[in-house]
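Q: Predicted model, plus sequence, below.
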Amino acid sequence: MKRKALALAIAICLLFAAVPGLVGFIEARPGPQDANSLGQYLPPDAVKHLKILGYRTPAQFVAFASSNREMLDRELAPHLTPQQINEALQQMQPVIRQIRWRPVFPSEQSLGLILEQPVQIVSWQELLARYGAVSVSYDESNNIPYCTPIRDQGQRGTCVSFGSVSFLEFEFINHKGYPQNLDLSEQFFFWACKQRDGFPNSDGTSMTAARDVTKYDGACLERTWPYNPYPTSDPAQGPPPSGAKEEAEEYTIQDIDYIRWRIDLSKLKNSLKQRHIAVFAVPVYASWYYSEETKRTGEITMPVANDKRIGGHCMALVGYKDDADYPGGGYFILRNSWGTDWAYESLYGAGYGTIPYAYIKQYWQGGWVAS
């Protein structure tokens, strides 16, 4: 038996020696494509185009086509005709049937960031030039276990308040010894922002106003001034109850580093690694805002050419993960303020999502970290 095995091994070695390049041929043969990979359905150039925009799965592709088909056709025109896109969508149906998208209410979630800087969409070609060959170190951090529960801003444009208050709660609980059930008032924080932002009639506020409220005004306890999720004729819904201002003074943080633009990702990652979270703001685009797959998983994708800007949104960054499959070489884990119906099947828990490094790098609209 041993002699037969030895003879077979010798024969195989002689075969490889007699046919130069056979080893390379065998190694180069592609394996079967994963049914959940776009490479199973689309040509390589289209896959490369979509990957730099953050689209990796058939579910993302189909959701994009369902909500913004004309935009998708224009984006992929260099590679595919509308008929070829139709054929690919048809082939993806067996995979999509395994996913159960469910209605998310409201269908259009509230935003509330007043953008303070001009925004210009970066083309996929430019993204590829900047991030197509990014080295990845395979590092990660996750501060979700130390966060307070996910909240819901409801129908008001108060995202800046919710992102900022989540930062205050996190810092006071994890770095100042306050109880785990600390619950600060988003209503007070938003009212204080409206006293500073110069837009008293706008149902939204700015990051610079929130920065100053974080440092100088703070937020009272939720039980002192509970949040109302419904808008009224007065966006600020003031004035605050008696004693609220004095109570809020206890919950200010002066030691923050405000970053207006040109964000250094390593600075963000280092802060997250040291068990802090960060407040950030970005423009919101139709390609992901209306996507059923983003509503399911919380995975935000890059804006495409001619994407429609819906508005601006503030959230908190609570972790990150290096991953070569994402634009820029990884993603940040974000905490949203749209309740737990949004991102209901997120890998990080309902209400949490991800945003590519490249999105933060290209579209940062202000924010801060603990200093």
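A: Noted; the coordinates are in hand. Numbering: from 1, shown residues only.
Q: from here on, contacts and neighbour counts on C-alpha atoms
A: Noted.
Q: which secondary structure element contains the closest residue in space to residue 328 that isn't next to it in sequence?
A: Excluding the flanking residues, the one nearest residue 328 by Cα to Cα, 6 or more residues apart in numbering is residue 358, at 4.5 Å. Using DSSP states H and E, residue 358 falls within helix 357-363.
Q: Show me the contact partners of that helix.
A: Residues outside helix 357-363 that contact it (Cα atoms under 8 Å, 6 or more residues apart in numbering) are 119, 122, 131, 262-265, 282-283, 301-302, 326-332.
Q: Pasting the second one now:
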Amino acid sequence: MTGLFGCAAPSQEAIGTYSNLDFQTGSAPAPTATVARDKTLSVLPKGAWPIRDQRYRNTCVAFCATAALELFRAREKGDTTPETLSEDFLYNRMRGGLSQEYLDWVRSVLPDYELGATLLAQALMVQREIGTLTEAQRPYQQATPLFDIDGARPSESHRRSAARRKQAHFYYHKMTVETGMIDPGQAYPKPGGSGSVSASDAAYLLLKSGSAVAVGLPVYFLPDARMNWTAPATTRTGYVPYPGTDKVYDAALVVASGHAVCLTGYVPVTDAPGGGYFIFRNSWGLDFRTTFRDPVDGVSGTLVPPGYGVLSAAAVDKYVWEMMAPTKDGPMASASLP
């Protein structure tokens, strides 16, 4: 992520590469929602779950994947307060614990890889094959310099401890990229069933089953050279606008980078873009979503505490390029992992 709360500003090369990806047209319109999304959902715990802050490191994927796993494990155990897991360990193993062949492939497809960018697929592979540590075992290093990406390798005792927290099953889907175009016409496999649904339907069904949902999306430059994720109105209210789904930003915009967050709830709103809003947990501390008024019409501010935000269902349908959630049964992967 880029800007005030995130990580390094994207390189010109990265901006150029992202800009060649067309998120606004595809071979077909985004699939129409078919699931009755008529209930407000939340997978947030009843107990304390302090918001986290990635600071200026490119670790948003590790944070949202860890948040999804923390909530899933807490619900499975019947706990009200999630065990705090280590984003630092997950990120470290995403960068250095997978095969070199796989990491070389990631490097070839991620414009910001040398700045520390990662995929949700990497997080899934680490959580499933390597496991995870607690935050107490490997605390997050906020002050780590941006380019000190890989960090210290875990000790053998930490490797054994992590292996005891492997998560077996996940839902995973990625959009394909062909001829420089991320195709929003793709359908998502229906979680827990057969057939296909829209991205917002898939996210809703996962939340309904008790799974928080990690998603990756593009970050856009707005006409005033700010970004849709870090513009003052966004950081104040928590509502993230996207072109074609928000009337203020209908014009084509330039893709600057990407960001990943953890969806924790949904609110149906009849006249909202796509029929409702998803609530997400961000990883930018309490400086994101700083006002207490309602972020958008139909969504009570009490449902979106400081550190959280709101995405329209239409934005989820049109722009999510990766979706991952820990599940009870599976694997429900739509395709083999890249």
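A: Yep, it's here. All values reported here derive from a predicted model rather than from experimental measurement.
Q: related to what we said a few turns ago, just tell me what the residue nearest to residue 328 of the first structure corresponds to in the second structure.
A: Counting by TM-score structural alignment, residue 358 of the first structure corresponds to residue 314 in the second structure.
Q: Just give the number of residues close to its match.
A: Counted by other Cα atoms under 10 Å, the residues lying close to residue 314 of the second structure total 25.
Q: What of the one 3 residues further on?
A: Close neighbours of residue 317 of the second structure, defined as other Cα under 10 Å, add up to 27.
Q: list the contacts for the residue lying closest to residue 189 of the first structure once chain neighbours are set aside?
A: The shortest distance from residue 189 of the first structure to any residue other than its chain neighbours is 5.3 Å, reached at residue 219 (Cα to Cα, 6+ apart). Applying Cα under 8 Å, 6+ apart to residue 219 of the first structure gives the contacts 165, 184-186, 188-189, 245, 247-249, 251-252.
Q: Any quick PyMOL command for the buried ones out of those?
A: Buried subset of those, written as a PyMOL selection, criterion 16 or more other Cα atoms under 10 Å:
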select buried, resi 165+184+185+186+188+189+245+248+249+251+252
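Q: From the contacts of residue 219 of the first structure, which land in helices?
A: Members of the contacts of residue 219 of the first structure lying in helices (criterion: DSSP state H): 165, 186, 188-189, 245, 247-248.
Q: quick one: the strands in the first structure?
A: Secondary structure of the first structure (DSSP state E): strands at 140-142, 256-259, 278-285, 309-322, 330-335, 352-356, 367-370.
Q: Dump those strands to JSON lines, plus distance to residue 59 of the first structure and mean neighbour count.
A: Formatted as JSON lines, those follow (distance: least, Cα to Cα, whole Å; neighbours: other Cα atoms under 10 Å):
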{"stretch": "strand 140-142", "distance to residue 59 of the first structure": "25", "mean neighbour count": "18"}
{"stretch": "strand 256-259", "distance to residue 59 of the first structure": "35", "mean neighbour count": "16"}
{"stretch": "strand 278-285", "distance to residue 59 of the first structure": "18", "mean neighbour count": "24"}
{"stretch": "strand 309-322", "distance to residue 59 of the first structure": "22", "mean neighbour count": "23"}
{"stretch": "strand 330-335", "distance to residue 59 of the first structure": "19", "mean neighbour count": "26"}
{"stretch": "strand 352-356", "distance to residue 59 of the first structure": "16", "mean neighbour count": "26"}
{"stretch": "strand 367-370", "distance to residue 59 of the first structure": "32", "mean neighbour count": "22"}
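Q: Please produce a markdown table containing those, extended by distance to residue 294 of the first structure.
A: As requested, the strands of the first structure are exported to a markdown table (distance: least, Cα to Cα, whole Å):
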| stretch | distance to residue 294 of the first structure |
| --- | --- |
| strand 140-142 | 20 |
| strand 256-259 | 27 |
| strand 278-285 | 12 |
| strand 309-322 | 15 |
| strand 330-335 | 13 |
| strand 352-356 | 8 |
| strand 367-370 | 23 |
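Q: Nearest to residue 83 of the first structure, out of those strands?
A: Across those, residue 83 of the first structure has its closest neighbour in strand 278-285 (25.9 Å, Cα to Cα).
Q: matching residues in the second structure for the closest one?
A: Strand 278-285 of the first structure covers residues 213-220 of the second structure once aligned (TM-score structural alignment).
Q: mean shift of that stretch relative to the first structure?
A: Following the fit onto the first structure, the mean deviation recorded for stretch 213-220 of the second structure is 0.9 Å by mean Cα distance after the TM-score superposition for the first structure.
Q: which residues sit against that stretch?
A: Stretch 213-220 of the second structure has contacts (Cα under 8 Å, 6+ apart) with 1, 61, 64-65, 68, 120, 203, 206-207, 227-229, 242, 253-264, 319-326.
Q: What's the local residue count around residue 176 of the first structure?
A: Applying other Cα under 10 Å, we find 10 residues neighbouring residue 176 of the first structure.
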